[in-house]
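J.: sharing a model that was predicted from the sequence below.
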Amino acid sequence: MSTATSVNILVRPITPEDNHAIADVIRQVSAEFGLTADKGYTVSDPNLDKLYQLYSQPKSAYWVIEFEGRIAGGGGIAPLAGADEGICELQKMYFLSILRGRGLAHELALKALDFARAQGFSHCYLETTATLTRAIALYERLGFAHIDGSMGNTGHVDCEVTMLKPLG
């Protein structure tokens, strides 16, 4: 099911053909915010180039956002690896600057949280970095609370901000 939020913007589930484009978006946004190896960040993610396959797993979903026919952002939800089966993780929320300030991150996060509830998850976890202040503010507005320490086995060694939201 796809959602048109304006004439030029489309939010839809990822397809295999989107893998390269969304990986490029994630790399570009990471570089824009200085989240690169030369700044001390771990940037090798073995799944980055195969997000469709990763999110085709049970209880997982990923949506891309097209702007004027081009992939310009995305985000997903999946079970939190190494944690209680009732906990999912909001993952890989990245948006090119052309999408920012339009409420699309909020819309996509709500879509992901609705999906998580429908899958029977009781809590949603996320990790991010302190430099992404606008993202943190969004997560706080959505009801995520800061927690002490990480949960599960995400492999995100550079993400010092950890948050959790009950889905009830």
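T.: Done, it's in.
J.: for the rest of this, base every contact and every neighbour count on C-alpha atoms.
T.: OK.
J.: what's near enough to touch V25?
T.: Shown in contact with V25 (Cα atoms under 8 Å, 6 or more residues apart in numbering): 71-73, 94-96.
J.: below is structure B, check it against A:
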Amino acid sequence: MPVEPEDTLEILRAETAEDIAAVKSLFLYYLTFVTEYLGQDLSFQGTEKEFAKFPETYTALYLAKKGPVPVGAVGLKLLRPEVIELKRLYVSPAGRGLNLGVKLSQAVINEARQLGYDHLYLDTDPGLIHANAIYEKLGFEDIPQYYENPLADQSRYMRLAL
């Protein structure tokens, strides 16, 4: 059976205005999801400034497409000179079950390696079961809190040796 164009999956570095806008939209869906699903407000992370100047705060953005439809995104973000993070991994309902969370994470891992970092950091909520399973599968390990976070007691901090 031939693969139809709407069935093709693609992970790409978001560089065009259209792709960057798609990532921004998916990240905003992610923030809504976190607020509704977990009851957490991530504004302490400077999200208002982040989205007002999007994509300035990111080192790289990756987008997953199913055919022409954007269905997932992730960012690589410099927190401090020695700390680069995987941020805002999100796959929309239309893209779930296609291993896109792993593929997007691997794209960011490869980018961090190419940039010469020794480790890739992230923080997540233990309630995000699928995301936690992806990070564990990829070899991320639990570490102590690495930045100031008012949700510290509800957060999981992880790091991957590159």
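T.: Received the coordinates, thanks. Source: prediction; values computed, not measured.
J.: what residue in the first structure is paired with G97 of the second structure?
T.: Under the alignment (TM-score structural alignment), G97 of the second structure pairs with G101 of the first structure.
J.: how many neighbours does that match have?
T.: Neighbour count of G101 of the first structure, defined by other Cα atoms under 10 Å: 10.
J.: and it, how far from G152 of the first structure?
T.: Distance, G101 of the first structure to G152 of the first structure, using Cα to Cα, to the nearest Å: 31 Å.
J.: and if you look at G73 of the first structure?
T.: According to Cα to Cα, G73 of the first structure stands 25 Å off from G152 of the first structure.
J.: which residues in the first structure does the helix or strand hosting I134 of the second structure match up with?
T.: Assigned by DSSP states H and E, I134 of the second structure belongs to helix 129-137. Residues 133-141 of the first structure are where helix 129-137 of the second structure aligns, with TM-score structural alignment as the criterion.
J.: what's in contact with the matching stretch?
T.: Stretch 133-141 of the first structure is touched from outside by 106, 128, 130, with contacts defined as Cα under 8 Å, 6+ apart.
J.: tell me the one of those nearest D38 of the first structure?
T.: Proximity of the contacts of stretch 133-141 of the first structure to D38 of the first structure (Cα to Cα) peaks at A130, which lies at 17.7 Å.
J.: how about the closest one: what's its closest non-neighbour residue?
T.: V161 (6.2 Å; Cα to Cα, 6 or more residues apart in numbering).
J.: which residues in the second structure form strands?
T.: Along the second structure, counting by DSSP state E, strands occupy 9-13, 60-66, 69-80, 83-91, 119-124, 141-142, 156-161.
J.: what residues of the longest one count as buried?
T.: Yep, that's strand 69-80 of the second structure we're talking about. By neighbour count with 16 or more other Cα atoms under 10 Å, strand 69-80 of the second structure contains the buried residues 70-78.
J.: equivalent analysis for the first one, please.
T.: Counting neighbours by 16+ other Cα under 10 Å, one finds that the buried residues in strand 9-13 of the second structure are 9-11, 13.
J.: mind listing what A21 of the first structure touches?
T.: I71.
J.: what about stretch 74-89 of the first structure, distance to the chain center?
T.: Between the centre of stretch 74-89 of the first structure and the centre of its chain there are 11 Å (Cα atoms, centre = their mean, to the nearest Å).
J.: identify the residues contacting that stretch?
T.: Applying Cα under 8 Å, 6+ apart, the set of residues contacting stretch 74-89 of the first structure is 22, 55, 59-65, 90-95, 108-109, 112-113, 115-116, 120-126, 151-154.
J.: and E68 of the first structure, what's its match in the second structure?
T.: By TM-score structural alignment, E68 of the first structure lines up with G67.
J.: list the contacts for the spatially closest residue to that match that is not a sequence neighbour?
T.: Distance criterion Cα to Cα, 6+ apart; nearest residue to G67 of the second structure, sequence neighbours excluded, is E6 at 3.9 Å. By Cα under 8 Å, 6+ apart, the contact set of E6 of the second structure is 66-68.
J.: how about JSON lines for the strands of the second structure, with distance to T32 of the second structure added?
T.: Below are these laid out as JSON lines (distance: least, Cα to Cα, whole Å):
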{"stretch": "strand 9-13", "distance to T32 of the second structure": "23"}
{"stretch": "strand 60-66", "distance to T32 of the second structure": "19"}
{"stretch": "strand 69-80", "distance to T32 of the second structure": "15"}
{"stretch": "strand 83-91", "distance to T32 of the second structure": "11"}
{"stretch": "strand 119-124", "distance to T32 of the second structure": "15"}
{"stretch": "strand 141-142", "distance to T32 of the second structure": "26"}
{"stretch": "strand 156-161", "distance to T32 of the second structure": "20"}
